[in-house]
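I would like the atomic coordinates for the input below:
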Amino acid sequence: MARLDRPLTSYYLIGGVGALLTTLGLIMVLSSSMIDSLDATGSSFAQFRSQLLAAAIGLPLLLLASHLPVRVLRGLGAPIMAVSMLLLTLTIFQGESYNTGATRWLELGGITVQPSEPAKLAFALWGASVLARREELGQLREWRQLLMPLLPGGALLVLLVLLGSDLGTSCVLLTIFLALLWVVGAPRGLFIGMIGLVVALVGVMVAVAPYRLVRMTSFLNPELDPTDTGFQGLHGLYALGTGGLFGVGIGASREKWGFLPHPESDFIFAIIGEELGLIGTLLVVGLFGLLGYAGLRVALRAGDTFVRLAAVALTVWIVVQAFVNIGTVIGVIPITGIPLPLVSAGGSALIPTMVAVGVLMSLAKSEPAARTALAARSPSRVQRALGWLGLQDHDTGRGPRGTSTKANARPQQTRRNRPK
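Next up is the predicted model:
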């Protein structure tokens, strides 16, 4: 337990868990997508190559985000939010639909992206920045100040996502909204009212779309329609049951041979359970639990309002989405169609989530003790590059060539100049 009190514990936990989940995801995407990729493209590695390319793009972005100072992260929220809304608007008019018929994808220069995925990162950073600024100005005394402009901005974002028939992402965005209100200290009545509003909104969204109502009811007893509405849920359970304690081995899944729909994305946890067994699934659950612990540890130790809000928002996004995905696979939550963070196939989901992990690592270094520990080290190449660009790493307090800045340099007190 003494090791957990070290200043850089959260930093290394977040980075380590992120690396393990991403590596596991690459392995499982390769294993679970080989059959479908071979059938669709003639190559067993088509889906894996796309995922590997996304990870190669996300890794430098993660490292860059992990070195950005808090002031830069605060400034990124509004631009990313604006870009996400623009892309979501374009998706409504020019989007593509695949498999389910939902219009969630946008073709940009021959590349297919899902704008609702980076919207989660945008809303978390923008919402934390807005509330932090309000608190600094002493404008969080009334409920109107708490909700403006957070509620209109979040509502517009959710509306744009819903127009693409993406209920799962909408629920994640609403969860981020509630988490921000909770951390900022919203009055109990206001918080309960917002929960009621969210529940009512979800109820309306389910009622207006018949297929959503079928999903809400079929998961309770998938055996009633095993060839249609209950097919995916049942085969997910078959995969988990087949795996037993230790699994059938990596690559030896039977369900991925055309039985389980979307084994590389929405139901990759089922393939993990089949090939790695109960031990593998518990490992994944434990890793997400560890990430949640590290993220909340950053928030509890933070002295800056933005750091506290952003750490909770990003942690809630990743962990809640993970357990919703796992819940759909094990049959305790209706199928929502959201991926398992860092593990499921899909570059549009993987890259923003890797950036979020990098942001959490940067926030973890905002603790005074962590800054002191990092200041004793030689600056990395990323820190030197940020120094040359004028984005000095807030954690090290060093200039572009590793020399201490004037703000951090302290004169040595000798016997002659020591104050009497």
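
going forward, measure contacts between C-alpha atoms and count neighbours the same way
Will do.

so how far is residue 59 from residue 46?
When Cα to Cα, to the nearest Å is the yardstick, residue 46 and residue 59 sit 20 Å from each other.

residue 311 too?
Distance of residue 311 to residue 59, given as Cα to Cα: 20 Å.

now swap in residue 387 and tell me
As judged by Cα to Cα, residue 387 and residue 59 stand 20 Å apart.

ok, and the closest non-adjacent residue to residue 145?
Of all residues beyond its chain neighbours, the one nearest residue 145 is residue 139 (6.0 Å), with distances taken as Cα to Cα, 6 or more residues apart in numbering.

thinking the one you found is in contact with residue 148, fair?
No - no contact is recorded between residue 139 and residue 148 when judged using Cα atoms under 8 Å, the distance being 10.4 Å.

rewinding a little: and residue 311 and residue 59? Which one has more around it.
Set side by side, residue 311 and residue 59 show more neighbours around residue 311, with 31 against 17, by other Cα atoms under 10 Å.

here is a second sequence; please produce its structure as well for comparison:
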Amino acid sequence: MRRPEGFDIIILVMAVTLTCFGVVMVYSASSVMAAKKYHDGFYFLKRQGIFAAAGFAAMVFTMQLDYHVWKKVAVPLFLSCFFLLILVFIPGIGGAAKGASRWIRLPGFNFQPSELAKVALIIYMAYSLDKRQEKLRNFSTGFFPYLMILGAFIVILLKQHDMGAALTMGTVAITMLFAAGTKPRYILGMGVVALPGVFYLVVSEAYRMRRITAFLDPWKDPTNAGFQIIQSWLALGTGGILGQGLGEGKQKLFYLPEAHTDFILSVCGEELGLVGVLVIASMFLLLVQRSIRVAIAAEDNFGRFLAFGIAVLLGLEAFINMAVVSGMLPTKGLALPFLSYGGSSLIISLTAVGILLNVSSRMKGLPS
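Below you'll find the model as predicted:
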């Protein structure tokens, strides 16, 4: 039964506010480029508006759907995502851009299966951890099988040149395992064993090495590998405390690459200043805090793991994007949830929020 208080209104307000604000900022960041490329300054605004409407519809549907239903579809959904990730490599079905093969071409829309796979992984792990919690403290029957499953997904994502999604899924899965009771020494041991592999992945691909060297010193190659982060710094620095004003940013005018997608926070910083960026970061922090609150008070373990996984996913993606934009992490293609342009990310994020809201409506008690 739902609580008399209903859904967590703060989570709902944060998700809706961030999404609506994202639509405005996508227009601000893309209108000039859209006018030049598509002869329609509203091109990205109209598409993002459609994505937002579809995302809100998905959120309303999932927030009304009893979250226990996801137990029944956890395994088929998980396997379907594995199949979809393979489909991107098939000519005529998969789409590529800038050396990465991450999309399935649909009429008028490119779908990114890795976005759905992130939520499918959380649903599957919540279902599996609920069933197998007593086995988690055993390496061979509790921890190792999850490593094999996770490893298969990561291999496919790395083949797609999507290291950002691979790192995100890996971190979410390991965090959920830790929260479910996996022995810390298993996780630490896995990290030590994985380090040589991570090092090899970085040095074996020239584009990854360029990102690392640009991260360490972007001014060594300011017109190529270091160009994007330098332009991002210029945008953030120009914004100052209060910003240049909505729509008044200059770096988006063909200087800052991916201004309306991965680096939309730079545009926010230039136009709304440090204050605007801090407000956005605070909204994400509040969203994650309330999501963890829901996980603590969920009526069963499945709901706890489900809410906790979604909280980690949204918080981690927001943190990585903000760290990349500010130069704290090497550049990688990872959208800022709710704000960045893109249908797959926005629709799936709002769908996940809907699931989270349904868990909140059935909390057995509010934590202090």
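
which residue ranges of structure 2 form strands?
The residue ranges that make up the strands of structure 2, judged by DSSP state E, are 94-97, 100-106, 109-111.

what's the second one aligned against in structure 1?
Read that as strand 100-106 of structure 2. Structural correspondence for strand 100-106 of structure 2: residues 102-108 of structure 1, per TM-score structural alignment.

again, but for stretch 11-28 of structure 2
Structural correspondence for stretch 11-28 of structure 2: residues 14-31 of structure 1, per TM-score structural alignment.

average distance between that stretch and structure 2?
In the superposition against structure 2, stretch 14-31 of structure 1 averages 0.7 Å from its aligned positions (mean Cα distance after the TM-score superposition for structure 1).

return the residue of structure 1 aligned against residue 47 of structure 2.
With TM-score structural alignment as the criterion, residue 47 of structure 2 pairs with residue 50.

number of nearby residues for the nearest residue to its match once chain neighbours are set aside?
Setting aside the residues directly before and after it, residue 50 of structure 1 is nearest to residue 347 in space (Cα to Cα, 6+ apart), at 7.3 Å. Here the count is done by other Cα under 10 Å, and residue 347 of structure 1 has 22 residues near it.

quick one: map residue 347 of structure 1 onto structure 2.
Per TM-score structural alignment, the equivalent position to residue 347 of structure 1 in structure 2 is residue 343.

now do the contacts for its match.
48, 51-52, 109, 111 (Cα atoms under 8 Å, 6 or more residues apart in numbering).

buried subset of these, written for ChimeraX?
For anyone working in ChimeraX, the buried entries among the contacts of residue 343 of structure 2, judged by 16 or more other Cα atoms under 10 Å, can be selected with:
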select :48,51,52,111
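
any chance of TSV for the contacts of residue 343 of structure 2, columns distance to residue 191 of structure 2?
Putting those into TSV (distance: Cα to Cα, whole Å) gives the following:
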residue	distance to residue 191 of structure 2
48	39
51	38
52	38
109	38
111	32
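
and the furthest pair within the contacts of residue 343 of structure 2?
Spanning the widest gap among the contacts of residue 343 of structure 2 are 52 and 111, at 14.9 Å by Cα to Cα.

stretch 245-255 of structure 2 maps to which residues in structure 1?
Stretch 245-255 of structure 2 corresponds to residues 249-259 in structure 1, going by TM-score structural alignment.

distance between stretch 84-93 of structure 1 and the chain's centre?
Centroid separation between stretch 84-93 of structure 1 and its chain, computed with Cα atoms, centre = their mean, to the nearest Å, is 20 Å.

so how much does that stretch differ from structure 2 once superposed?
Compared with structure 2 after fitting, stretch 84-93 of structure 1 deviates on average by 1.2 Å (mean Cα distance after the TM-score superposition for structure 1).

quick test: name the residue nearest the centre of structure 1.
When structure 1 is reduced to its mean C-alpha position, the nearest residue by Cα atoms, centre = their mean turns out to be residue 318, at 3.7 Å.

all helices for the stretch 251-368 of structure 2, in order.
Secondary structure of the stretch 251-368 of structure 2 (DSSP state H, counting those that start in this stretch): helices located at 264-297, 301-325, 343-360.

counterpart of residue 192 of structure 2 in structure 1?
Counting by TM-score structural alignment, residue 192 of structure 2 lines up with residue 196 in structure 1.

which residues are in contact with that match?
By Cα under 8 Å, 6+ apart, the contact set of residue 196 of structure 1 is empty.

would you check how far apart it and residue 237 of structure 1 are?
Here residue 196 of structure 1 is placed at a distance of 32 Å from residue 237 of structure 1 (Cα to Cα).
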